[in-house]
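**Student:** Make a model of this:
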Amino acid sequence: MRSIVQERGAGEGAGVRPWSPRAEWAVRLVGLAAVVTTGLTVWLGLWVTPPSQVMGNLVRLVYVHPPVAWVALYLAFGALGLGSVLWLWPRTRHPFWDRLAAAAGEVGAVFTALTLATGSIWGRPTWGVWWAWDARLTSSALLLVLLLGYLALRRVPADPDTRARRSAIAALVALLDVPIVYFSVSWWHGHHALGLRGLHLGLRVDAGHRPADRSPAGRAGGPRAGGGAGRSARRGGTGGRGAKRRRARGGRAGGPGRARAARGAPGPGHAGVGSAVERQEAGMSYIDAGYIVALGVLAVYGVTLAFRRRRLERAVAELRRRREGGA
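**Tutor:** The predicted structure follows:
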């Protein structure tokens, strides 16, 4: 913040100009739209959308985790790269591009950390572990480290041009990791490769689940409660020889995962959880935790930005008074 104030007050003929009323209203409208769309996402993700056929209620975390990753990987890093390149180009060099890169780097660091947090919460009930040294996870963690290094480099004391130049070079080096993160699923087949295939299947929801049911009865029913009962009845009922044949066939050919499901034992992602009701309750607890973490981080960061803006406005006003008094 001090560096921005110093830059605005430094240089021949430099002046401190407050935001125009049009820019002020634009910022307020963008903030209001962000709050409304975030609330709409939470409402749709937790109460309106149905569970999926494959992932069940865990698909609700998909409405949070990928959008946060897209903001970090595409919007924030796109602005960071654009600002750094335009500042390094002599014809377009202007302090505005350096400030844009600094703001984008901070936003990218926050959203990359939030991506790793929500992905870890989603991975625990899905993969059975909080963290795996998957190619995408590892490259994303490296991206966060590079962003933190970029922000630390900006705080090293130096004149504005020197700081902007070395920060722009560091940003372009960090950007080399972005295509690695994007193509890591195709280059190295790991957890995310399996997760993407399951996601394409999992987004096909059951026709019998239109509104999301977060009651204990709805959670216990699982994603196949409506259509599954009718299909099993048509194929020979829930009991009798048809069910016995299916259970025997599942135990022989399906491996340990299918055998556990046939016996009602917990799978690898639900260690220590036995019944269907408990598995659904455990899944909903991870979903709630993911939404709470995402909303909490965004709320804290928004409040922090508001306080920092107030401090910056006071510093700019004080600088203007000093300049007018000296004149």
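**Student:** CA only for contacts and neighbour counts going forward, please
**Tutor:** OK.
**Student:** tell me which strands and helices the helix or strand where residue 258 lies is in contact with?
**Tutor:** Element membership of residue 258, judged by DSSP states H and E, is helix 255-263. Helices and strands touching helix 255-263, as assessed by 3 or more C-alpha pairs under 8 Å, 6 or more residues apart in numbering; DSSP states H and E, comprise helix 240-253.
**Student:** how big is the angle separating the helix it packs on from helix 255-263?
**Tutor:** The directions of helix 240-253 and helix 255-263 differ by 150 degrees, with axes from the mean of the first three to the mean of the last three C-alpha atoms, to 10 degrees as the criterion.
**Student:** Surely residue 116 and residue 141 touch.
**Tutor:** Yes: using C-alpha atoms under 8 Å, residue 116 is in contact with residue 141, at 7.4 Å.
**Student:** Am I right that residue 112 is in contact with residue 137?
**Tutor:** No: look at residue 112 against residue 137 with C-alpha under 8 Å: they stay out of range, at 10.9 Å.
**Student:** Please identify which of the two sits among more neighbours.
**Tutor:** The neighbour count for residue 112 versus residue 137, taken as other C-alpha atoms under 10 Å, is higher for residue 112 (24 against 21).
**Student:** how far away is that one from residue 322?
**Tutor:** Distance, residue 112 to residue 322, using C-alpha to C-alpha, to the nearest Å: 40 Å.
**Student:** One more, please, to line up against the first structure:
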Amino acid sequence: MRAFHVTFEPFSGGCGCGRRGAAVRGADGRTDALRLRAAATAHVACQVTKPNGSTHTRMGIKKLIIFLLVLSLCLEGGSAKEKGTKKGKKKGKQVYCPSQLSSEDLARVPANSTSNILNRLLISYDPRIRPNFKGIPVEDRVNIFINSFGSIQETTMDYRVNIFLRQRWNDPRLKLPQDFKSDSLTVDPKMFKCLWKPDLFFANEKSANFHDVTQENILLFIFRNGDVLISMRLSITLSCPLDLTLFPMDTQRCKMQLESFGYTTDDLQFMWQTGDPVQMDAIALPQFDIRQEDIDYGNCTKYYEGTGYYTCVEVIFTLRRQVGFYMMGVYAPTLLIVVLSWLSFWINPDASAARVPLV
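**Tutor:** Alright, predicted model coming up:
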């Protein structure tokens, strides 16, 4: 915090304020909102109580107080706006796509550098247009790795997962040139907005968040044949309607549906990657068992009146409830209580001392 000083100009009336109020200056000779507020406070203090016993009327004091409050609110609003602007500038640094750069900026990049190759790929690239425009639909192969699987919530009928969502599609506009020695190009995640992406969303999602600690959790590759691979880390809460008729010996099937929001099947088609499109390590849940071999896959393409068919794929997790958990926590204690209650029928009715411990 910068130090500042309040100085008062002498005035013949004897008050310590000048005719223009208090002059507030910091060590750097400038004024700011805090200094102006201090000046206004000093000015009001001087005007309210003047020497020789003179005072303002009650109405005059009220007007001065209102003036001070309005001035304070205005100064706080301007200061908050300035801070918000600085924060926004600091948080989001503008990233320009090569198509937005001038010819002079592009000329400064060495001809044999990787940056120049990326500029050549994207100089005339339009991310608003899908690959194979007015041609065959884009095939997006989806792959998921499950980092963690949260417990099922019977009250809200949902579950939470942390996943790596991977998508791979082909964009002929991004084929690497022949003079590029590597088979793939690792691209900074900030360039993600410069490329066309499938508009995938989770149809049965309740809430989700994208991870950005310490950097945005996005991995982006461009391959020689024009394939684009993107991987991102997400935490999602998904709905799962439960059938608790056979509780606690029930088996639940929870879905995760991945659907296109704006592209119909004529423009975009989702499909699971060959092999095991959904992988996970050993996951331990408090009440359920989930295994890799119990995972099923399906197609859930949907039709919406007025817009058409939209591509959709789904994965179904089969969750078997652990009966042993309830045997030890519910059944065994209940059975023991029932057995103890029946023991009272084999005790002599006159033996009251023996009945008391059972109660």
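**Student:** Superposed, how do the two chains score by TM?
**Tutor:** Here the TM-score for the pair of chains, by TM-score structural alignment, normalised by the length of the first structure, is 0.20; 120 aligned residues with a C-alpha RMSD of 7.2 Å.
**Student:** Just list what the strand or helix carrying residue 290 of the first structure packs against, helices and strands only.
**Tutor:** Per DSSP H and E: residue 290 of the first structure is located in helix 276-326. Secondary-structure packing of helix 276-326 of the first structure (3+ C-alpha pairs under 8 Å, 6+ apart): helix 2-9, helix 95-127, helix 216-221.
**Student:** For stretch 141-150 of the first structure, list every residue counted as buried.
**Tutor:** By neighbour count on 16 or more other C-alpha atoms under 10 Å, the buried set for stretch 141-150 of the first structure is 141, 143, 144, 145, 146, 147, 148, 150.
**Student:** now, among those residues, which is nearest to residue 177 of the first structure?
**Tutor:** residue 143 (6.4 Å; C-alpha to C-alpha).
**Student:** The closest one: what's it in contact with?
**Tutor:** When contacts are counted by C-alpha atoms under 8 Å, 6 or more residues apart in numbering, residue 143 of the first structure touches 112, 174, 177, 178.
**Student:** any idea which helix or strand comes after the strand or helix carrying residue 336 of the second structure?
**Tutor:** Secondary structure assignment for residue 336 of the second structure, by DSSP H and E: helix 332-343. The helix or strand immediately downstream of helix 332-343 of the second structure is helix 352-358, counting by DSSP H and E.
**Student:** returning to what we had before: show me the contact partners of the helix holding residue 336 of the second structure.
**Tutor:** Contacts for helix 332-343 of the second structure (C-alpha under 8 Å, 6+ apart): residue 358.
**Student:** out of everything not next to it in sequence, what's closest to residue 260 of the second structure?
**Tutor:** The shortest distance from residue 260 of the second structure to any non-neighbouring residue, by C-alpha to C-alpha, 6 or more residues apart in numbering, is to residue 200 (4.8 Å).
**Student:** Residue 271 of the second structure versus that neighbour, what's the distance?
**Tutor:** 12 Å.
**Student:** got it, and residue 280 of the second structure?
**Tutor:** For residue 280 of the second structure, the distance to residue 271 of the second structure - C-alpha to C-alpha - is 19 Å.
**Student:** for residue 38 of the second structure, same thing?
**Tutor:** The value you get for residue 38 of the second structure to residue 271 of the second structure, if C-alpha to C-alpha is used, is 66 Å.
**Student:** Between residue 280 and residue 271 of the second structure, which is the more surrounded one?
**Tutor:** residue 271 (19 against 15).
**Student:** for the stretch 51-200 of the first structure, what spans make up the strands?
**Tutor:** Shown for the stretch 51-200 of the first structure, no strands are assigned by DSSP state E, counting those that start in this stretch.
**Student:** Pretty sure residue 68 of the second structure sits in a helix.
**Tutor:** Yes: per DSSP: H, G, I helix; E, B strand; the rest coil, residue 68 of the second structure lies within a helix segment.
**Student:** That one against residue 41, yeah?
**Tutor:** Yes: contact criterion C-alpha under 8 Å: residue 68 of the second structure and residue 41 qualify, at 7.2 Å.
**Student:** Could I get the full set of helices for the second structure?
**Tutor:** Applying DSSP state H to the second structure gives helices spanning 33-48, 58-91, 103-107, 114-122, 323-326, 332-343, 352-358.
**Student:** give me the number of residues near the nearest residue to residue 210 of the second structure once chain neighbours are set aside?
**Tutor:** Excluding the flanking residues, the one nearest residue 210 of the second structure by C-alpha to C-alpha, 6+ apart is residue 234, at 5.0 Å. Using other C-alpha under 10 Å, residue 234 of the second structure is surrounded by 18 other residues.
**Student:** swap in residue 7 of the first structure?
**Tutor:** Residues near residue 7 of the first structure, counting by other C-alpha under 10 Å, number 17.
**Student:** The nearest residue to it once chain neighbours are set aside and residue 312 of the first structure, how far apart?
**Tutor:** Excluding the flanking residues, the one nearest residue 7 of the first structure by C-alpha to C-alpha, 6+ apart is residue 160, at 7.0 Å. Distance, residue 160 of the first structure to residue 312 of the first structure, by C-alpha to C-alpha: 18 Å.
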